[in-house]
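Participant: have a look at this prediction, sequence included:
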Amino acid sequence: MKIYQDWHGLGQLHQNLVVGLGNFDGLHLGHRRLIASLVNKAAETGGTAAVFTFFPHPLVVLKPEQAPPLLMTRESKQEMLAALGVQVLLEVPFTSQFAAIGPQEFVAGVLVQELAVAHVFAGYNYTFGRGGRGDAQLLQAAGRQYGFGVHIVSPVMVDEVPVSSTLVRQMLADGEVEAAAAYLGYSPFLEGRVVTGEQRGRLLGFPTANIELPAGLLVPANGVYAVKIRLGKDIYPGVANIGIKPTFHAQGFERTLEVHILDFTGDIYGERVRVFFRRRLRGEQRFASVEQLVEQIHRDITMTRELSGYNSQREVI
């Protein structure tokens, strides 16, 4: 997949562009339907499957106080888009200057003049241009005017509820990782580098990998989770803790993510890992003694092993 930050002349570099418009945070089932549709259209027409999106999230520039935490890193989004068949990613820096472009100017100047789009795909609730005044109806009218195809993708419904990034964020904030997976189409995950922590887990008999997370990511609710952790090409089962470790720290201590990897020995400091959240086992709690904590950790590990798919030591991707 080729990645660009500038749209000027892109239509000359890649002919017959089939472009998906949107932010695509989380790449949930609705996003995946849209991308699958445009990839199929590109294959049918001999075109190039492309996505037009932004970095950072527009609200970071327009209304920073309302900017949502992200469901995945920029790098993860790029990796997943490529795996879904996108050939060209136009990842435009979102600035106040770009936000000032009107919807008609965006269509005529960017989509038509610079990209020479053959087809455009957008979600049913997609808005664009200054003040969000452009919508699906305007896109359809512009398509008729300039001669490009416009495909408005209806929402994906799960349990009679439309899938959205906002809904997924709320589920994760509540610790409902299994429900979030049903809307995402994959297990929610966090990724980061393994760093040195307090090393208390090793003293308790349960060494943990402490994960340094990039700023701006949504971290699920505090608690203990059954997870899988990807180390290179291998995936291991594990038990993760998110929170302040109240048995040892008072309120206000910085939240951390640490993972005890089952049946694993080795030095992975400095490695970049991905932690997939499969099920929340319990909320975070303060124990009256270290002995009680250790007993509970044993129960957490037993429960994790009993979960479907956690029977083998490791799986290879």
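Facilitator: Okay, I see it.

Participant: use CA for all of it now, contacts and neighbours both
Facilitator: Will do.

Participant: and Thr45, how far is that from His31?
Facilitator: The gap separating Thr45 from His31 is 21 Å, by Cα to Cα, to the nearest Å.

Participant: these two: which is more packed in?
Facilitator: Comparing Thr45 with His31 by other Cα atoms under 10 Å, the one with more neighbours is His31, at 25 against 13.

Participant: quick one: buried residues of the helix or strand that the more buried one is a member of?
Facilitator: Element membership of His31 [criterion: DSSP states H and E] is helix 29-45. Residues of helix 29-45 classed as buried by neighbour count (16 or more other Cα atoms under 10 Å): Leu29, Gly30, His31, Arg32, Arg33, Leu34, Ile35, Ser37, Leu38, Val39, Lys41, Ala42.

Participant: try this one side by side with the last:
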Amino acid sequence: MKPKEHRLLHAACRATAISDPALQQNQGETSDQSAKSLEKEISSFLKAVRQDRESVYKSSEGMLQPLMLLYDLALLQVCDMSNFGFENVDHRRRVIWPNLALPRRPRPNGVFYILTANLAHSMQAFRLLILHGFESQARASFRNVIEVIDLMTMVLASEATYREYIKSFEDDKVSYRHWKSHLSPAVIRASISKLEADNPIALPIDLTTEEIRKGTYTWLSNFTHVNYVAHVVAAHPLRFDGTSRRLAMLGGVGEMSKSTLAHVLVNLWISLLRIEHLLWEKHGWGRFRGDRSRHWFRYRCRAMDDLFRSYLPTFWEELSSADL
């Protein structure tokens, strides 16, 4: 503990001793001694938590394979897009909407970077949470991933959505009304549904992309909002052998972790397929050459699609039968 924090803690314990001398007397020590006891307790507690988290992380990467392989490949693609946006923020040639007359500020390349950076951050946060055993919190985190990737999809698909996205307002009420009318998750999902009805993605599972998007978002929302049953599940997660356990303040990896990964992976898969199609068909990513070539990115897209198609349907059937 640094000197400043040390002084703050000791001052707080002295104030407690003055305001409640009987409580301090019950501790059988002076306020300065109580401050030292708290320092020691905090240090030992955090050490035990770190050890538990490191242990869970080391074991969970293996337990959640090959699902984590699929997730990490999707994360690589998103981080690649983010880095491409970062490297081209100030480039004179646009990486999105190359032929449209758009406002000069913000620059379209900057808009692309902002969206992909936020998506990459959110996906990394989910990865850390799921692998450290905080599965319920990972679900809440991934709902944000869905909202960002859906918004990104429509910003790439629709000039109108792009123009609404880059608007900003000083008045909070006006800003909220604008978001509610043009950029809220419900509005964006409705726009994506229309987009996919006009140009559907064929899937090797017995679900439409609209059913997957709606079902996944609803499922994640059930665990995000105040819900007693969801809280019970989070506090008693299933082991891989099907038994439940109490975890107190610690996290753990089990069948619900696999269920969560399966849900989010299908959603990621269809979203990245759509984004790839938009980048090539609407934004001309095939035109880049040399250091800006996107050929390897597209190769990864195809390999990722083949990987998803070869494995995920089997697991999705197992997931559906388990009804997790």
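Facilitator: The structure has been received and is ready for your questions. Bear in mind that the values here come from a model prediction, so they are computed numbers and not experimental data.

Participant: give me the TM-score for these two chains.
Facilitator: TM-score for the superposed chains, counting by TM-score structural alignment, normalised by the length of the first structure: 0.21, backed by 121 aligned residues with a Cα RMSD of 7.4 Å.

Participant: mind listing the helices for the second structure?
Facilitator: Counting by DSSP state H, the second structure has helices at residues 3-19, 21-26, 31-63, 67-87, 108-131, 135-157, 159-165, 172-182, 185-198, 209-224, 228-235, 255-281, 295-322.

Participant: for the stretch 101-250 of the first structure, that is, sorry about that
Facilitator: 103-105, 136-146, 165-173, 177-184, 200-204 (DSSP state H, counting those that start in this stretch).

Participant: who touches stretch 262-269 of the second structure?
Facilitator: Contact with stretch 262-269 of the second structure is made by 67, 70-71, 74, 142, 146, 212-213, 216, 305, 308, 312, 315-316, 319, as judged by Cα atoms under 8 Å, 6 or more residues apart in numbering.

Participant: now do the contacts for Ala43 of the first structure.
Facilitator: Neighbour list for Ala43 of the first structure: empty [criterion: Cα under 8 Å, 6+ apart].

Participant: before we move on, back to that, next helix or strand past the helix holding His31 of the first structure?
Facilitator: Next helix or strand after helix 29-45 of the first structure toward the C-terminus (DSSP H and E): strand 48-55.

Participant: buried ones in that following strand?
Facilitator: Going by neighbour count (16+ other Cα under 10 Å), the buried part of strand 48-55 of the first structure is Thr48, Ala49, Ala50, Val51, Phe52, Thr53, Phe54.

Participant: what of stretch 211-228 of the second structure?
Facilitator: Across stretch 211-228 of the second structure, burial judged by 16+ other Cα under 10 Å covers Ile212, Arg213, Thr216, Tyr217, Leu220, Ser221, Asn222, Phe223, Thr224.

Participant: from Thr16 of the second structure, how far off is the spatially closest residue to the first one that is not a sequence neighbour?
Facilitator: By the measure of Cα to Cα, 6 or more residues apart in numbering, the closest residue to Ile212 of the second structure outside its immediate chain neighbours is Asn267, 6.7 Å from it. Here Asn267 of the second structure is placed at a distance of 52 Å from Thr16 of the second structure (Cα to Cα).

Participant: which one of these two has more residues nearby?
Facilitator: Applying other Cα under 10 Å to Asn267 of the second structure and Thr16 shows that Asn267 carries more neighbours, namely 20 against 14.

Participant: how about JSON lines for the buried residues of strand 48-55 of the first structure, with distance to Val150 of the first structure added?
Facilitator: Shown next, in JSON lines, are the buried residues of strand 48-55 of the first structure (distance: Cα to Cα, whole Å):
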{"residue": "Thr48", "distance to Val150 of the first structure": "15"}
{"residue": "Ala49", "distance to Val150 of the first structure": "14"}
{"residue": "Ala50", "distance to Val150 of the first structure": "14"}
{"residue": "Val51", "distance to Val150 of the first structure": "14"}
{"residue": "Phe52", "distance to Val150 of the first structure": "15"}
{"residue": "Thr53", "distance to Val150 of the first structure": "17"}
{"residue": "Phe54", "distance to Val150 of the first structure": "20"}
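
Participant: thanks a lot, see you next time.
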